[in-house]
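A.B. asks: Got a predicted structure here, sequence first:
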Amino acid sequence: LDFDGFSSLVDTLSIDSTEHDKRTIFAMLDDDRSGSIDVSEIKNALRSTGILDSERIRTVCIALLGQVGKIEEGVEEGSVEDDLDFNGFSRLVDELQVACSEQDKKIIFAMIDEDCGGTICASEIKSAVRSSGAISKMYDDSLKTFGLLVAATLVFDGGIFLTRGATDAFDFFTAYAVEDSLSVDNLFVFLLLFRYFKVPPQLVDICLNYGITGSILLRGVFIYAGLAAANAFAPLNLFFSGFLIFSSYQLLLGEGDDDEDDEPPEIVLNLLEKLPLTGTFNGENFFATGKDGSLQATQLTATLLTLALSDVLFAVDSIPAVLAINKDPFIVYTSNIAAVIGLRSLYQLLSVAVADLVYLEKAVAVVLGFVGLKLALSVAGVEVSSAFSLGVILVSLTSGVVLSNLVDDDMKEAYSPTPQSGLLSLMKRLTGVERTDEIK
């Protein structure tokens, strides 16, 4: 195709594009400056330009991956056709309530339609999206970033070893490993809340940034409050121990897996109902004028508020776990911050690999149970060494990842993460309220 042929092709495909955009893209594809391009190589050429690496397309693909279970279930039940043309794919995306523009749908459909046949297989959307340029580069970049952050944490831990000794160094990294593992549930909640509130792709980064900043501030408050309470009333450590063991039991038992609700905890929803909300997003604005002329909070504010409240609920689980490792404010807070700083990269990794980590939640449950037992033993005067604690935690988490890689595809497809707040579960047990607000 020369430029005129390429321009006609773009128009025929009903892709909204200005003359300037067409010339820009044609110039990028025309590597040898011959004035013509090979139509059969358009996809590979576009991938190499980085167009598919845009944050917007990545975010839409991640949201689509989060709904793959419903797609596969629909194919099995016959409610979703396995062979989809673009119109069928567009309707499916709308039915799944994935925030996506028509233009983005066309880009993603073309990305999945590798043979350019005009149809895609619904049951293969997961593998096609995951292997696409939009996801694979993000995953690789996130893995590298997370690795660099872990390396930086080890360097910082080396400084602790030199200035404070081996015990504090072991305790720091143990607390860091515990916080990182418990952050998995927080990130599952982030994924599900973004889906629940139908957060537009361009606002996901903003929500992540505010959510992580809020985590840092809230964790600081909870850490110092927990330390003050534990030091003022020693028997409180027994309550912390029992609470951690109970949370471990809840995760291992996996109660509530049959719940169908995709909603935030009821306590959060009740609070949102009392606030004047527009129910819609208004760009990056936190407030907008309602139909009655009053100032109302936008859906962005509701999302951020829910993220903050959910983080509080899950912090009640994680803070006692870190206090069980070491009660030195410096060790506790720095290990916590080191873990929170890596949340963004960890979120991007989990958003892609969430369905593959079948046993990670169980591994986290084992970690919680061990830490709770360690705290109980310390109250009884029996000290468990820092090196042994770190070994148990690392072996548990590594085993969870390794076992997850060994399970078959059917088990991975059937798996759905069920982040649970031990505080909510305990409240419901004590009050006799059914656990109907599980986030799945």
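C.D. replies: Here it is on my side, so go on.

A.B. asks: contacts, neighbours, all on C-alpha from now
C.D. replies: Noted.

A.B. asks: From Arg130, how far off is Ser351?
C.D. replies: As for Ser351, its distance to Arg130 is 11 Å (criterion: CA to CA, to the nearest Å).

A.B. asks: quick one, which of the two is more surrounded?
C.D. replies: More neighbours surround Ser351 than the other of Ser351 and Arg130, with 21 against 18 (other CA atoms under 10 Å).

A.B. asks: what's the spacing between the closest residue to that one other than its chain neighbours and Ile71?
C.D. replies: The shortest distance from Ser351 to any residue that is not its chain neighbour, by CA to CA, 6 or more residues apart in numbering, is 6.3 Å, and that residue is Ile62. Taking CA to CA as the measure, Ile62 and Ile71 are separated by 14 Å.

A.B. asks: again with Thr153
C.D. replies: Thr153 sits at a distance of 40 Å from Ile71 (criterion: CA to CA).

A.B. asks: residues near the residue nearest to Ser351, how many?
C.D. replies: 22.

A.B. asks: Repeat that for the one 10 residues further on.
C.D. replies: By the other CA under 10 Å criterion, the neighbourhood of Glu72 contains 20 residues.

A.B. asks: returning to what we had before: counting neighbours, go ahead and name the busier of Thr153 and Ile71.
C.D. replies: More neighbours sit around Ile71 than around the other of Thr153 and Ile71, counting by other CA under 10 Å; the figures are 24 against 19.

A.B. asks: Check for me that the residue nearest to Ser351 belongs to a helix.
C.D. replies: Yes - with DSSP: H, G, I helix; E, B strand; the rest coil as the criterion, Ile62 is assigned to a helix.

A.B. asks: you'd agree it is up against Val352?
C.D. replies: Yes - the criterion here is CA atoms under 8 Å, and Ile62 meets it with Val352 at 6.6 Å.

A.B. asks: Now list whatever residues contact both of those two.
C.D. replies: Overlap of the contact sets of Ile62 and Val352 (by CA atoms under 8 Å, 6 or more residues apart in numbering) consists of Ile135.

A.B. asks: ok, structure two:
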Amino acid sequence: MYTIGTPFLWTIFSLLSIAMIAIEIGLQKKNILVKTPLKCSIFFSLLWLGVVILFTIILWSSINKNIGYDVANIKTLSFFSSYCLEQFLSIDNIIVWFLLFQYFSIPVIYQRKVLIYGLLGAVVFRIIIIFIGNWFLYKYNWILYIFGVIILYTGIKTIFYTHSTVTVLSNNQWISWFYRKFRITNKLEEDNFFLWENKIFFFTPLFLVTILIELSDIIFAIDSVSAILSITIDPFIIITSNLLAIFNLRSIYFLLSYFGKQINIIKYSVGFILIFIGIKILIEHFLYIPEFFYLIVIGVFLSISIVLNIFYVLKKKFFKINKKLS
């Protein structure tokens, strides 16, 4: 299977990722991220974006030098489109994290620990899903149309399926199954995942939330990887764009969590993006849609969702002020 990934590019990607993650973990151990969460979230979101731009430049330069200008443009555009698409589709992950942490009343100081373990698990499972999906697509090209139907269905479901947090989570089969099969404490035990009490082993709600986050990421990864396969089948581009997007996801989560429930508005944009990708896959044999069009579509829907979020928040504050004055 052809790939533009070279030992040099893999090394650069690995070094940048490890350095950034090490910095985040180091700051977390010193509780700096907890003391100034909003500033740190903004800082790391911008820093990760800087890393992505730097890697994009290195990627283009390397391909241009070794293969050629035209290929460098095409592959770099595929990488950046895949990254933007994955980052945008990951909003679903953020919404689920917000709902789980809210439902189980997990304090912010413990949320970061859960998301670090979730990140490590996500890296492993994403790589496995990418290679499995790529292998199936390489062997059976028609399977892309199945991906298209799944993505289209997911997009429609995202827009029209609406339930309250309590209803969704209280009736969740996974949560009920865990409580039936395992001993789980009724309350948190600081940041511990496990507990020995009277010589009996217990799991804590923090461990349960970590497992649920991993399971949700696997489900969302199938959709997002399927979507990216509609842009490129190069494993290097898929893996690097996917992982760089999820590395930045924790910072974006803590940034968007300040909007509270208003982040649910963004899910409608995610739904429309998924519908667009599903239709694109199904009609690709008859109508070619260039990669740069992905960036335009994602940019439009992202801009609309941000404007709606800001408008919603300002409107809510305005009514609160008027209510107090009256």
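C.D. replies: Looks like it arrived, so ask away. No experiment lies behind these values; they were computed from the predicted model shown.

A.B. asks: What does the TM-score come to for these two?
C.D. replies: After superposition, the two chains reach a TM-score (TM-score structural alignment, normalised by the length of the second structure) of 0.77; 281 aligned residues with a CA RMSD of 2.7 Å.

A.B. asks: Contacts only, for the residue nearest to Ser351 of the first structure.
C.D. replies: Taking CA under 8 Å, 6+ apart as the definition, contacts of Ile62 of the first structure comprise 135, 351-352.

A.B. asks: ok, those vs Leu300 of the first structure, which is closest?
C.D. replies: Leu300 of the first structure lies nearest to Ser351 out of these, by CA to CA, at 20.4 Å.

A.B. asks: Could you tell me which residues make contact with the closest one?
C.D. replies: When the contact criterion is CA under 8 Å, 6+ apart, the partners of Ser351 of the first structure are 62, 66, 191.

A.B. asks: Same check for those residues, but in the second structure.
C.D. replies: When the contacts of Ser351 of the first structure are mapped onto the second structure and scored by both residues aligned by TM-score structural alignment, their matches' CA atoms under 8 Å, the shared contacts come out as Leu191.

A.B. asks: Now do the helices in the second structure.
C.D. replies: For the second structure, applying DSSP state H gives helices covering 7-29, 32-35, 37-66, 69-89, 91-103, 108-139, 143-160, 165-170, 173-181, 205-228, 235-247, 249-256, 266-283, 292-325.

A.B. asks: who wins for proximity to Glu190 of the second structure among these?
C.D. replies: Taking CA to CA as the measure, the helices of the second structure were each checked against Glu190 of the second structure, and helix 108-139 came out nearest at 8.0 Å.

A.B. asks: Now do the buried residues in that closest one.
C.D. replies: Of the residues in helix 108-139 of the second structure, those with enough neighbours to count as buried (16 or more other CA atoms under 10 Å) are 109-116, 118-119, 121-122, 125-127, 129-130, 133-134, 137.

A.B. asks: ok, of the contacts of Ile62 of the first structure, which one's closest to Ser378 of the first structure?
C.D. replies: Nearest to Ser378 of the first structure out of the contacts of Ile62 of the first structure is Ser351 (CA to CA; 37.3 Å).

A.B. asks: What distance do you get for the aligned residue in the second structure for the closest one to Val108 of the second structure?
C.D. replies: By TM-score structural alignment, Ser351 of the first structure lines up with Ser257 in the second structure. Separation of Ser257 of the second structure from Val108 of the second structure (CA to CA): 10 Å.

A.B. asks: Contact partners for the spatially most central residue of the second structure?
C.D. replies: Nearest residue to the geometric centre of the second structure (CA atoms, centre = their mean): Ser90, 2.8 Å. With contact taken as CA under 8 Å, 6+ apart, Ser90 of the second structure is in contact with 220, 224, 246, 249.

A.B. asks: Any idea how many residues pack against the first one?
C.D. replies: By the criterion of other CA under 10 Å, Phe220 of the second structure has 18 neighbours.

A.B. asks: surely it meets Asn93?
C.D. replies: Yes - under the criterion of CA under 8 Å, Phe220 of the second structure lies in contact with Asn93, with a separation of 7.2 Å.

A.B. asks: so stretch 203-221 of the second structure matches what in the first structure?
C.D. replies: With the alignment judged by TM-score structural alignment, the segment of the first structure matched to stretch 203-221 of the second structure spans residues 297-315.

A.B. asks: Could you give the separation of stretch 57-75 of the second structure from the chain centroid?
C.D. replies: Averaging C-alpha coordinates over stretch 57-75 of the second structure and over its chain gives two centres that are 27 Å apart (CA atoms, centre = their mean, to the nearest Å).

A.B. asks: now the helices of the second structure in JSON lines, with distance to Leu188 of the second structure?
C.D. replies: Supplementary listing: the helices of the second structure in JSON lines, determined by distance: least, CA to CA, whole Å:
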{"stretch": "helix 7-29", "distance to Leu188 of the second structure": "20"}
{"stretch": "helix 32-35", "distance to Leu188 of the second structure": "18"}
{"stretch": "helix 37-66", "distance to Leu188 of the second structure": "22"}
{"stretch": "helix 69-89", "distance to Leu188 of the second structure": "31"}
{"stretch": "helix 91-103", "distance to Leu188 of the second structure": "12"}
{"stretch": "helix 108-139", "distance to Leu188 of the second structure": "10"}
{"stretch": "helix 143-160", "distance to Leu188 of the second structure": "32"}
{"stretch": "helix 165-170", "distance to Leu188 of the second structure": "18"}
{"stretch": "helix 173-181", "distance to Leu188 of the second structure": "15"}
{"stretch": "helix 205-228", "distance to Leu188 of the second structure": "6"}
{"stretch": "helix 235-247", "distance to Leu188 of the second structure": "27"}
{"stretch": "helix 249-256", "distance to Leu188 of the second structure": "21"}
{"stretch": "helix 266-283", "distance to Leu188 of the second structure": "30"}
{"stretch": "helix 292-325", "distance to Leu188 of the second structure": "32"}
